[in-house]
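> coordinates only, sequence not included:
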């Protein structure tokens, strides 16, 4: 009988700008992890400040966990520009180095920082990948158009690399890091960077994890819940209510005043347990405050036809004001 590994090895990558997301993510893991498990976090970084490290260390007051800082260099990936998402840096390529960085381990979970974990992560850790699979991931809804660009057969689905269960032994045997870099050199900058590379290399050797382990807020915002191909209807049903990991994959993260992310409030609840508990939304300005107030009032009066008409008139007046000031009109407004 196979013994259960009490330690759960989780790799993440962050810089100072994303550290508050990282802290909220780790906090959410600790708050929901089974009492008999030990979280081990391997934090990949290039130039993480001592001040940020001190703040992250304070999370150990919530619950003990092991934390190792791994200073790496992603300089060789600098020529491959990030095409989509101003919030993404070259550190996104750090996951390519995991097989060699974690050479003493057989597997690990890689998590993006812009997530919260709502259930016991040990359930994901305990999943046994089938023999053919190098990694486990969740399909990226509505992304099969990438198949044509990456020369992936239409019969395969495209996965999101923000939450992945990695078989490090198989990755080392496949010379993953070298092949990933060679693929980039051959194909140049790709729209979804490291995610495109991993899909191209492992299109037929990834296992579809239960959808609850990577529920994208893009699905909520873009209404793309019907664009999953690898999952049956009953698996997609109630996807938000059953989310084990919420992935804030939209460019407006939950720390934005005008974020429309599902579970935004839960993110702020976890953040309150961290050293970043006192931060304010990063984009507070008159325009965004106006939008937020409008949304609030609209939610209160949407059931009243008369008040709704009044709100439409107010909307036109405010929009006209900002257009007269030559400001950008928000698509939400």
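Yes, it's here. Keep in mind that what you see is a predicted model, and the values were worked out from it rather than measured.

> alpha carbons only for contacts and neighbour counts from here, please
Fine.

> name the SS class of residue 116, please.
Going by DSSP: H, G, I helix; E, B strand; the rest coil, the secondary structure assigned to residue 116 is strand.

> which residue is the nearest non-sequential neighbour of it?
Nearest non-adjacent residue to residue 116, counting by Cα to Cα, 6 or more residues apart in numbering: residue 25, 4.8 Å away.

> residues in contact with the one you found?
Taking Cα atoms under 8 Å, 6 or more residues apart in numbering, we find residue 25 in contact with 113, 114, 115, 116, 117, 270.

> how much space separates the fourth one from residue 158?
Think residue 116. Distance of residue 116 to residue 158, computed by Cα to Cα, to the nearest Å: 22 Å.

> again, but for the first one
Between residue 113 and residue 158 the computed distance is 21 Å (Cα to Cα).

> surely residue 165 and residue 107 touch.
Yes: at 7.4 Å, residue 165 and residue 107 qualify as touching, with contact defined as Cα atoms under 8 Å.

> these two: who's more crowded?
residue 165 (25 against 22; other Cα atoms under 10 Å).

> could you point out the helix or strand that follows the helix or strand hosting the more buried one?
Following DSSP states H and E, one finds residue 165 within strand 159-167. Note on strand 159-167: by DSSP H and E, the next helix or strand toward the C-terminus is helix 168-173.

> okay, pairing it with this:
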């Protein structure tokens, strides 16, 4: 029997429709014999939406395992209260290698704001060449990028030309990740440099994993704001996700998103209004500000 593919996602209830759409895109483009063990870190997804996600995909291909967010992050860990509007669920990927079974030698993490158009088995079988993980170089290219990157790279002793990756797609060596204590090192790095943090834990991951990652073909994490004839994976990086009424992504990619969504339990989904999106963003940011104030007490 072939080995399984181990995939992890993290989401709150708000983005549940995107979870189903992502899994459907994987299913429709899958060409391999492995089953896919999906570990969803659940930050408040309702029971109804969990059932809708499961009903959206083939049960013979996907084996879905639910893990409440509170059971994933150790109680002693103080998550960094960075000032971005990114949801706190982004930090959950750091601890994903701890929730898979012992036989899982590697683990693929994907952000939920994605579509997979290539055969995910091809990504899964990437040679890690002894590195901790594989990822795609971010459009900012290097740590010295002014609008992203690592703002205090000089103080951290990083060469300005050090490559900088986007953390939306991570193929991890589970054993190395655990043994090197990557998750806790990233959290410590961020708490120690909080005023310089951009893009949440992507900052800490690039500092801790400097020059310890394999560079993937950029088509495995193609930004939706940039046109491309044949990407393997589309990442809807804009703050205006496809589920919102206004979205700045390439129209072709948006059309593809709704083509896959219509094959899920959300086939009659109506885009969320700009007003609702704004209030949700304010809520997320307010939650982080509250955490930041509590951390200083």
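Happy to help now that I have it. Fair warning: this is a prediction, and the values are worked out from it, not measured in the lab.

> TM-score of the superposition?
Here the TM-score for the pair of chains, by TM-score structural alignment, normalised by the length of structure 2, is 0.81; 260 aligned residues with a Cα RMSD of 2.1 Å.

> of residue 113 and residue 158 of structure 1, which one has the most company?
Each of residue 113 of structure 1 and residue 158 has its neighbours counted (other Cα under 10 Å); residue 158 has more, 29 against 22.

> let me see the contact set for the more buried one.
139, 140, 143, 144, 146, 147, 199, 203.

> now check structure 2 for the residue matching the last one.
Residue 203 of structure 1 maps onto residue 210 in structure 2, with residues paired by TM-score structural alignment.

> neighbours of its match, how many?
Neighbours around residue 210 of structure 2, by other Cα under 10 Å: 15.

> how about residue 160 of structure 2?
Residue 160 of structure 2 has 14 nearby residues by other Cα under 10 Å.

> try the one 10 residues further on
Residue 170 of structure 2 sits with 23 neighbouring residues when counted by other Cα under 10 Å.

> so it touches residue 109, yeah?
Yes: contact criterion Cα under 8 Å: residue 170 of structure 2 and residue 109 qualify, at 5.1 Å.

> next up, the contacts around residue 70 of structure 1.
Applying Cα under 8 Å, 6+ apart, the residues near residue 70 of structure 1 are 42, 43, 44, 45.

> at 10 Å what do you get?
The neighbourhood of residue 70 of structure 1, defined by Cα atoms under 10 Å, 6 or more residues apart in numbering, consists of 11, 13, 42, 43, 44, 45, 46, 48, 101, 102.

> the nearest residue in space to the fifth one that is not next to it in sequence: how many residues sit nearby?
Put plainly, it is residue 44 of structure 1. The shortest distance from residue 44 of structure 1 to any non-neighbouring residue, by Cα to Cα, 6+ apart, is to residue 13 (4.5 Å). Neighbour count of residue 13 of structure 1, defined by other Cα under 10 Å: 23.

> now swap in residue 148 of structure 1 and tell me
When neighbours are counted by other Cα under 10 Å, residue 148 of structure 1 registers 10.

> now it: which helix or strand?
Applying DSSP H and E, one finds residue 148 of structure 1 within helix 145-150.

> for that helix, which outside residues touch it?
With contacts defined as Cα under 10 Å, 6+ apart, helix 145-150 of structure 1 is touched by 152-158, 187, 190-192, 196-197, 199-201, 203.

> now the residues you listed: which count as buried?
Buried by 16 or more other Cα atoms under 10 Å: 152, 157, 158, 190, 192, 196, 197, 199, 200, 201, 203, out of the contacts of helix 145-150 of structure 1.

> from residue 41 of structure 2, how far off is the aligned partner of residue 17 of structure 1 in structure 2?
Using TM-score structural alignment as the criterion, the counterpart of residue 17 of structure 1 in structure 2 is residue 14. Per Cα to Cα, residue 14 of structure 2 is found 14 Å from residue 41 of structure 2.

> so those two - more neighbours on which side?
It is residue 41, of residue 14 of structure 2 and residue 41, that has more neighbours when counted by other Cα under 10 Å, with 26 against 15.

> which parts of the stretch 151-300 of structure 1 are strands?
Ranges of strands within the stretch 151-300 of structure 1 are 159-167, 206-208, 215-216, 245-247, based on DSSP state E, counting those that start in this stretch.

> pick the most buried one from those.
Comparing those by mean neighbour count (mean count of other Cα atoms under 10 Å), strand 215-216 comes out on top with a mean of 29.

> where does that one end up in structure 2?
Aligned using TM-score structural alignment, strand 215-216 of structure 1 spans residues 222-223 in structure 2.

> follow-up on the earlier one: quick check: neighbours shared by residue 170 and residue 109 of structure 2?
Listed as contacting both residue 170 of structure 2 and residue 109 by Cα under 10 Å, 6+ apart are 8, 93.

> since that was my last question, I'll sign off now.
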